[in-house]
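1. need coordinates for the below:
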Amino acid sequence: MKIKAPYHHKLDEILADSSKFQRITKNPVDDIKRDANRIIETINAASNAPQLMLIVGDYDLGYIYGNVQTHKPGNRLRPIISQIPAPTYQIAKKLNTILIPYIPDDHSLKSSAEFTEALRMTPLGGVMTSMDVESLFKNVPVDEKAQIILDSVYRDDPTPSIKHP
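-> Here you go, the predicted structure:
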């Protein structure tokens, strides 16, 4: 029990940051399902693209846990928010498969092996940066990223061929 106390304390400190987390008093799952289904119905009605599935069934809220960063002083926690039990998880996966072809490969790497190879191939004097992601997608500027995707889709590149599973 004593081993878990520091973990829980560190997780409580992360959750206490009101700029990133908000305490809720009501389970929002049904409202999220209703709102998401309204959006899905609107998209399906207006699009010739593959139809998005309505959200049906029982779901729960996402949950948070922390991975201990043993390589950092104080064994900080890296918060992980799992959305797997949430009502929007499957639709997010579907949207991901639709959007992936529009993400340019020339400025991103998919694995540490690709990063190692890029370092090996970078000429001396070149610049290579790696960014540590804080709270995964919590701090991604959504409006800016949406505009980049829209510019790529409608102004720059022809529509890529999309493979659907």
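
2. when you work out contacts or count neighbours from here on, use the C-alpha atoms and nothing else.
-> OK.

3. what about residue 46, neighbour count?
-> Neighbour count for residue 46, taken as other Cα atoms under 10 Å: 9.

4. ok, now which ones touch it?
-> Going by Cα atoms under 8 Å, 6 or more residues apart in numbering, residue 46 touches no other residue.

5. how about the helix or strand hosting residue 33: buried residues?
-> Per DSSP states H and E: residue 33 is located in helix 29-46. Under the neighbour-count criterion of 16 or more other Cα atoms under 10 Å, helix 29-46 has 29, 33, 36, 37, 40 buried.

6. the third one and residue 118, how far apart?
-> What it means is residue 36. 40 Å (Cα to Cα, to the nearest Å).

7. check which helix or strand covers the residue of the chain most remote from its centre.
-> Distance from the C-alpha centroid of the chain peaks at residue 124, with 33.9 Å (Cα atoms, centre = their mean). Assigned by DSSP H and E, residue 124 falls within no helix or strand.

8. buried stuff in stretch 59-73?
-> For stretch 59-73, by 16+ other Cα under 10 Å, it's 59, 66.

9. show me where this structure has helices.
-> Secondary structure of the chain, counting by DSSP state H: helices at 4-15, 29-46, 89-99, 112-121, 142-151.

10. would you reformat these as TSV and include distance to residue 53?
-> Output for those, formatted as TSV (distance: least, Cα to Cα, whole Å):
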stretch	distance to residue 53
helix 4-15	33
helix 29-46	7
helix 89-99	7
helix 112-121	34
helix 142-151	22
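
11. to compare against the first, here's another:
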Amino acid sequence: MNQLLGDKNTYKVVRVDPTTKLQKKNNSIVNELYKGKHINYREKQQLASSAATAPRLYGLPKIHKPECPLRPISSSINVPCYELSIYLGKILTPLISEDYNIKNSFDLQNRLADVNVCNDDVKRSFWAGDGEVAILDLWEERAADLRSSRKNGHIYKEMANELAKLGYNYTARDIQVKIANFTQRYRKERVEMGPSGGSPSIWPFYARVNQIIGGFKANRFCELMLESIDESSTASSVPTTPSPQLTSTPSTPQPWSNPPSPLPGSSAIEPKKKKNIVSVHTKVMEKFEAVSVEITNYMKKSEENENKFMKIEEEKANALKETAQDNKEPKKAFVAINP
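-> This next block holds a predicted model:
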């Protein structure tokens, strides 16, 4: 016990015994209850403390552990609030529901004897590393099936059966949530990398998930947007040459005449396929800056409106004060006339 009490992080040495102070506080509470007619005189005499002692500490050996360490037990018999605690316990006990409380470990064992836990009721808190690799393999095989059908619950069940054959016990719901988490993490990494792929991802499954769903349009929104902007800018930059209008006179074709050569400028001009990424990024940034300027102007207008509103409120308050003062003056005059 001395070794347990030597732990300064758990126990603290006090210079003065607080038992007398706690006894006076307990008796003060009992007197207030008696004055409020919540208890009678006999209950007052029973709850009052006169010769209280400090709690006693002793230890019970833990025989199921090596070296039999002691479990500290604090005995509260004859402490200042001992009788008052028993009195309050009798009042509060009927308010406690037995459905959410147990008496001891034997009561818990009896209640759990008839409880059956299904596999669907068990919540999985983590996935093993090899389990994640296995689900990625199945996802790659069934990716087309998952996207082709709207009602794909049976596909997740089949994937769960395949994982069970490999020794991984996961439900269809677990697999669905895991694939959704993979997709969300992949999109987050894709956004952080940017459309040009400047900063590589440190997520270990990025390359594998990119191989599975990287080609889908839903995951290439940013790149497709930039491509559409670039194509529109390229199409608008290509000059259109008007074809010359020639007036021709009917003539008799000669067998020895050569076929007419194509006019200059009449051949179709193909648009340039090379993309100027720098100009595209510049246009995107210009749009963002324009939006930010609009937001800033809106905030300034809102601040101005708020200042105007505050001025109006101040004018209202001043008008009310002046009205109140004007109302006081006739009263004073009336009192002066009729003393």
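
12. ok, back up a step: read off where the helix holding residue 33 of the first structure ends up in the second structure.
-> Aligned by TM-score structural alignment, helix 29-46 of the first structure corresponds to residues 19-36 of the second structure.

13. roughly how far is the matching stretch from the heart of the chain?
-> 48 Å (Cα atoms, centre = their mean, to the nearest Å).

14. could you do stretch 46-56 of the second structure as well?
-> 51 Å.

15. who touches that stretch?
-> Stretch 46-56 of the second structure is contacted by residues 19-20, 23, 26-27, 30, 74-81, 83-84, 87 when judged by Cα under 8 Å, 6+ apart.

16. circling back to that earlier point, the helix holding residue 33 of the first structure vs the second structure, average offset?
-> Here the mean offset of helix 29-46 of the first structure against the second structure after fitting is 1.8 Å, by mean Cα distance after the TM-score superposition for the first structure.

17. relative to helix 89-99, how tilted is that helix?
-> 30 degrees (axes from the mean of the first three to the mean of the last three Cα atoms, to 10 degrees).

18. which secondary structure element contains residue 303 of the second structure?
-> Short version, using DSSP H and E: residue 303 of the second structure is in helix 277-337.

19. that helix maps to which residues in the first structure?
-> Going by TM-score structural alignment, helix 277-337 of the second structure sits over no part of the first structure.

20. list the helices and strands that helix packs on?
-> If contacts are counted by 3 or more Cα pairs under 8 Å, 6 or more residues apart in numbering; DSSP states H and E, helix 277-337 of the second structure sits against helix 221-237.

21. how about 6 Å then?
-> Contact analysis of helix 277-337 of the second structure by 3 or more Cα pairs under 6 Å, 6 or more residues apart in numbering; DSSP states H and E lists no helix or strand as a packing neighbour.

22. just give me how far it sits from the chain centre.
-> On Cα atoms, centre = their mean, the centre of helix 277-337 of the second structure falls 36 Å from the chain's centre.

23. cool, stretch 75-85 of the first structure as well?
-> That offset, for stretch 75-85 of the first structure, works out to 12 Å (Cα atoms, centre = their mean).

24. how about it, aligned to which bit of the second structure?
-> Using TM-score structural alignment, stretch 75-85 of the first structure corresponds to residues 68-78 of the second structure.

25. can you tell me the closest non-neighbouring residue to residue 138 of the second structure?
-> residue 159 (6.8 Å; Cα to Cα, 6 or more residues apart in numbering).

26. any idea how far the one you found is from residue 140 of the second structure?
-> Applying Cα to Cα to residue 159 of the second structure and residue 140 of the second structure gives a distance of 11 Å.

27. ok, now residue 110 of the second structure?
-> Taken as Cα to Cα, the span from residue 110 of the second structure to residue 140 of the second structure is 48 Å.

28. can you check residue 33 of the second structure too?
-> Distance, residue 33 of the second structure to residue 140 of the second structure, by Cα to Cα: 74 Å.

29. what's the burial count for the corresponding residue of the first structure for residue 103 of the second structure?
-> Matched by TM-score structural alignment, residue 103 of the second structure corresponds to residue 110 in the first structure. The number of residues packed near residue 110 of the first structure is 8, by other Cα under 10 Å.

30. hang on, the earlier thing: ok and the helix holding residue 303 of the second structure relative to helix 221-237, angle-wise?
-> Using the same axes, to 10 degrees: helix 277-337 of the second structure against helix 221-237 is 110 degrees.

31. got the residue ranges for the helices in the stretch 101-250 of the second structure?
-> 105-112, 129-148, 153-165, 172-193, 206-213, 221-237 (DSSP state H, counting those that start in this stretch).

32. got the buried residues for the fourth one?
-> Residues 172, 174, 175, 176, 178, 179, 182, 183, 186, 187, 189, 190 are the ones in helix 172-193 of the second structure that count as buried (16+ other Cα under 10 Å).

33. and the closest residue in space to the third one that isn't next to it in sequence, how close does it get to residue 139 of the second structure?
-> So that's residue 175 of the second structure. Nearest residue to residue 175 of the second structure, sequence neighbours excluded (Cα to Cα, 6+ apart): residue 156, at 6.7 Å. Here residue 156 of the second structure is placed at a distance of 10 Å from residue 139 of the second structure (Cα to Cα).

34. ok, now residue 154 of the second structure?
-> Counting by Cα to Cα, the gap from residue 154 of the second structure to residue 139 of the second structure is 14 Å.

35. show me which of those two is the more surrounded one.
-> When residue 154 of the second structure and residue 139 are compared for neighbours, residue 139 comes out ahead with 20 against 11, by other Cα under 10 Å.
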